[in-house]
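>>> build the 3D model from these lines:
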Amino acid sequence: MTIVGASLSGLYAARELRAQGFDGRLVIVGEEPHRPYDRPPLSKDFLTGRTGEDRLALTDAEETAGLDAEWLLGVRARGLDTRGRTVLLDDGRTVSTDGVVIATGATARRLPGDHLTGVHTLRTLDDARALRADLARGPRRVVVIGGGFIGAETASSCARLGHAVTVVEAAPLPLVPQLGPETAAVCAALHRRGGVELITGTGVGGLHGAAAVTGVALSDGRTLPADTVIVGIGAAPATSWLLGSTLALHDGVLCDDGCATALPQVVAVGDVARVGGTRAEHWTSATEQPRVAVTNLLAGRTLATVRTLPYFWSDQYGSRIQFAGHRRDGDTVRLTEGECTDDGPGEAGFLARYERDGRTVAVLGVDRPRAFLRARRELQRDERERAVPAAL
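Okay, the predicted model is just below:
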């Protein structure tokens, strides 16, 4: 078996292959030179220096030995020959295999002009190293393009380090697609509370500078001076290496509800996989999908399906934001615990429920971990009950 992608979902797939009884040759291909590491701290504790690289590792020597895998790191897959069941590598090597787990994740979207010194994305350990070194050079004027999770967390870290930070978000409020307009205002308030300037409803026209970035041109004609620019405008599934194969691709690798593609013995997991019509770039999906995917890979057909309740969290300006469930536009949002005003959450945080047709479909917690955990468990229980056909 071959796993293409040596990050979180690839590691979990390797663990599942061994746990489910596969004892044959296992090859793990990774474009980065690093063994699997934890990405969420990159924009938070690692960037601020509170966590070192040694604490990012997802495996230790004992587990690595137990997996008994061949690690081909620092080499990119460039193609998949589905007829010959062969993975083609950039360095000319080929890996013959009986089955493939596609776990290549996603790559940061970029802007024209991002070749300038001082312009960063934050997706990989090497990205975080470069940004941390830049920020260590002294007080910086930092412009963060994009108010999503990476943008907000990075802005929070930069402000914590004492830099002057401006966030530019094209939407009227940050995180509206994820949280909805009623509660996205909370995130805007956190930026203000953290001393960060938030510019919304305005796009970016380009970057200024010769060798190094000096400013960010906005679509409304203004220019923001900048020494450091962080581009956080989302990520695209890493599927370019699959172009030319017979795999169906559309904003990810198209899979059924069990992570199986239309090709026999090929499954996909994590950020690169569009499972049952949805592609989720969250830690929970990357850790829960591999169990189902490996079950179906080893069986040669779809026996199990993914029933993950969407869940994500974000740490911003000392607050933890947690969300679970399926939000839709038009849902009623009801504050059930704590308080929240135009100035943001109260000292004890709050819990909000999203309701539709008389039932709770999603929950949002800010600095309310116990209440959120209870509400999340209720949602999970409700989902399981609805998934079981009523007894005749």
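>>> okay, CA-based contacts and neighbour counts for the rest of this
Fine.
>>> just the helices in the stretch 51-200 of the chain please.
For the stretch 51-200 of the chain, the helices defined by DSSP state H, counting those that start in this stretch cover 61-67, 125-135, 149-160, 176-179, 181-193.
>>> got the angle for the last one vs helix 149-160?
Same thing as helix 181-193. Helix 181-193 and helix 149-160 meet at an angle of 20 degrees, taking axes from the mean of the first three to the mean of the last three C-alpha atoms, to 10 degrees as the criterion.
>>> burial check on G221, number of neighbours?
10 (other C-alpha atoms under 10 Å).
>>> before we move on, what about L131?
Counted with other C-alpha under 10 Å, L131 comes out at 21.
>>> of the helices of the stretch 51-200 of the chain, which is nearest V292?
helix 61-67 (18.8 Å; C-alpha to C-alpha).
>>> tell me which other helices or strands the closest one touches.
Of the remaining helices and strands, those touching helix 61-67 by 3 or more C-alpha pairs under 8 Å, 6 or more residues apart in numbering; DSSP states H and E are helix 8-19.
>>> so what touches the helix it packs on?
Contact partners of helix 8-19, identified using C-alpha atoms under 8 Å, 6 or more residues apart in numbering, comprise 3-4, 26, 28, 36-38, 58, 67, 101-104, 269-270, 286-287, 289-291, 293-294.
>>> helix or strand right after it?
Sequence-wise, the next helix or strand downstream of helix 8-19 (DSSP states H and E) is strand 27-30.
>>> other SSEs contacting that following strand?
With contacts taken as 3+ C-alpha pairs under 8 Å, 6+ apart, strand 27-30 sits against strand 2-4, strand 70-73.
>>> helices and strands around the top helix by length along the chain, which ones?
What stands out as the longest helix in the chain, according to DSSP state H, is helix 369-387. If you count contacts as 3+ C-alpha pairs under 8 Å, 6+ apart, helix 369-387 packs onto strand 319-325, strand 359-366.
>>> let's compare: structure for the following, please.
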Amino acid sequence: MGHIVVIGAGQAGASLVAKLRKDGYGGAITLIGAEPVPPYQRPPLSKAYLLGDMALERLYLRPESFYAEADITLRLGQEVSAIDTAAQTVSVAGEVIAYDELALTTGSDPRHLPAAIGGELEGVFTVRTLADVDAMAPAVVGGARALIVGGGYIGLEAAAVCAKRGVKVTLVEMGERILQRVAAPETSDYFRALHTGHGVDIREGVGLDHLVGDTGRVTGAVLSDGAELAVDFVVVGVGITPSTTLAEGAGIVIENGIKTDALGRSSAPHVWAAGDCASFPYRGGRLRLESVPNAIDQAECVAANMLGAGVDYVPKPWFWSDQYDVKLQIAGLNTGFDRIVTRQGEGQVASFWYFKGETLLAVDAMNDPRAFMVGKRLIEAGKTADPAQVGDPGFDLKALMRA
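Modelled structure (predicted):
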């Protein structure tokens, strides 16, 4: 029946192997992960888990017993050192494993601060893995002083959790505004007000010059405007990059991630890719999506195609972020928008609708699940909406679905 090897035991890898079994694959499956724990959810790490509201076992995507019952070999805490696409083997923990088909679901890696500006000091954290958050948790205590570097969603979520724990938070963003690369000014304004209302000191147009340390531990920061801060710990949220080192070493083509065709095949025979690490054809160009829904959907599509389905992957982009008591839900991709329509609800309920000409591209919905769901369905159906109706808080959005 053959042997399918999957490298990367995150959301995409776990979804892929489960789909293989669900679709009837009866051969051997090996799932290899660098971390010493079974596949787990990443989004709650920096929120519910860090706050102590979620136990470790609840992070797991499936009970560890699932893999044994499904006859999936888990190799955890092991790094794959090389892939030989000609011999169809991978080298892991001193062993060479043969495969018939290989899937790369290696995810992404956080960007780190350079050592030259203090990035290697103790007390400087990224928020990506269970180990990252376990290392950071003891520092997140009431009265501590934190510097958050980066005003994207990672940085803002970390700021929210720290503020809820009573930490004095300063957040710096080099761009003109928080969320500048991913959202409209209206969304930036909403979240700036939300965070400042919770006591977070947000400094936009200001970067980090360097960190200051004492006996190897961070004690302060000097900002690009010359301001000096005393800090007890630093959280770095300056983005992630696709994890492609293994693929590059194997001679697989990289283009903003592992380059795949619409089915999920890489440039190497019998090698596939899915999730954060993979880029795929989209509307005449290429796209790489960093989201849980994409990791699941793309991995399941690739699994089906490994078994001969021959179905192109068509993404249905959506994302979310939890900050304080606000749930942000995003439908679609806002690239190229030229107009924003605001729909204001009561209190913290609001949504921002992105249009290009008369075409609806995306929706940012804050505590407004109806706006999110209507926008998502319209976008997936290739439909648009009347901006005047969208902006009228008295208009029933559900009527758009009947148009």
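>>> quick TM-score on the pair, please.
TM-score for the superposed chains, counting by TM-score structural alignment, normalised by the length of the first structure: 0.91, backed by 373 aligned residues with a C-alpha RMSD of 1.7 Å.
>>> circling back: in PyMOL, select just the buried ones from the contacts of helix 8-19 of the first structure.
Filtering the contacts of helix 8-19 of the first structure down to the buried ones (16 or more other C-alpha atoms under 10 Å) takes a single PyMOL command:
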select buried, resi 3+4+26+28+36+37+38+67+101+102+103+104+269+270+286+287+289+290+291+293+294
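>>> buried set for stretch 77-88 of the second structure?
E79, V80, A82, I83, T85, Q88.
>>> relative to A48 of the second structure, how far out is the fourth one?
I take that to be I83 of the second structure. 37 Å (C-alpha to C-alpha, to the nearest Å).
>>> quick one: contacts for L198 of the first structure?
Contacts of L198 of the first structure (C-alpha under 8 Å, 6+ apart): T166, V167, V168, E169, A188, H191, R192.
>>> corresponding residue for A227 of the second structure in the first structure?
Alignment note: A227 of the second structure maps to R222 in the first structure; criterion TM-score structural alignment.
>>> how many neighbouring residues does its match have?
Other residues near R222 of the first structure come to 12 when the count uses other C-alpha under 10 Å.
>>> same thing with A309 of the second structure?
Counted with other C-alpha under 10 Å, the neighbours of A309 of the second structure add up to 12.
>>> still on that earlier bit, and the helices and strands packed on helix 369-387 of the first structure as CSV, adding mean neighbour count and distance to Y311 of the first structure?
Converted to CSV, these look like this (neighbours: other C-alpha atoms under 10 Å; distance: least, C-alpha to C-alpha, whole Å):
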stretch, mean neighbour count, distance to Y311 of the first structure
strand 319-325, 20, 4
strand 359-366, 22, 10
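>>> residue ranges of the strands in the stretch 251-400 of the second structure, please?
Remark: strands assigned in the stretch 251-400 of the second structure by DSSP state E, counting those that start in this stretch are 258-259, 271-273, 278-282, 285-287, 318-323, 326-332, 339-344, 350-356, 359-366.
>>> who's in contact with the third one?
Counting by C-alpha under 8 Å, 6+ apart, strand 278-282 of the second structure makes contact with 105, 242, 255-262, 264, 286-289, all of which sit outside it.
>>> what's the answer for the shortest one, then?
Residues lying outside strand 258-259 of the second structure but in contact with it, judged by C-alpha under 8 Å, 6+ apart, are T244, A247, I252, V253, S266, S267, A273, C277, A278, S279, F280.
>>> same check on stretch 46-61 of the first structure?
Contacts for stretch 46-61 of the first structure (C-alpha under 8 Å, 6+ apart): 8, 35-39, 41, 45, 128-129, 131-132, 154, 157-158, 160-161.
>>> if you set the cut-off to 6 Å instead, what comes out?
Contacts of stretch 46-61 of the first structure with the rest of the structure, by C-alpha atoms under 6 Å, 6 or more residues apart in numbering, involve P36, Y37, D38, D45, R132.
>>> among the residues you listed, which one lies nearest to A362 of the first structure?
Among the contacts of stretch 46-61 of the first structure, D38 lies closest to A362 of the first structure (C-alpha to C-alpha), at 26.5 Å.
>>> how close does that closest one sit to E197 of the first structure?
In terms of C-alpha to C-alpha, D38 of the first structure sits 29 Å off from E197 of the first structure.
>>> and if you look at Q322 of the first structure?
To E197 of the first structure, Q322 of the first structure is 23 Å away according to C-alpha to C-alpha.
>>> what of T124 of the first structure?
With distances taken as C-alpha to C-alpha, T124 of the first structure is found 26 Å from E197 of the first structure.
>>> so can I have TSV of the helices and strands packed on strand 27-30 of the first structure showing distance to R18 of the first structure?
Shown next, in TSV, are these (distance: least, C-alpha to C-alpha, whole Å):
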stretch	distance to R18 of the first structure
strand 2-4	13
strand 70-73	14
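>>> out of these, which is closest to R353 of the first structure?
Of these, nearest to R353 of the first structure by C-alpha to C-alpha is strand 2-4, at 38.9 Å.
>>> average offset between that closest one and the second structure?
Superposing on the second structure places strand 2-4 of the first structure at an average distance of 0.2 Å from its equivalents, by mean C-alpha distance after the TM-score superposition for the first structure.
>>> so that strand matches what in the second structure?
The aligned range for strand 2-4 of the first structure in the second structure is 5-7, by TM-score structural alignment.
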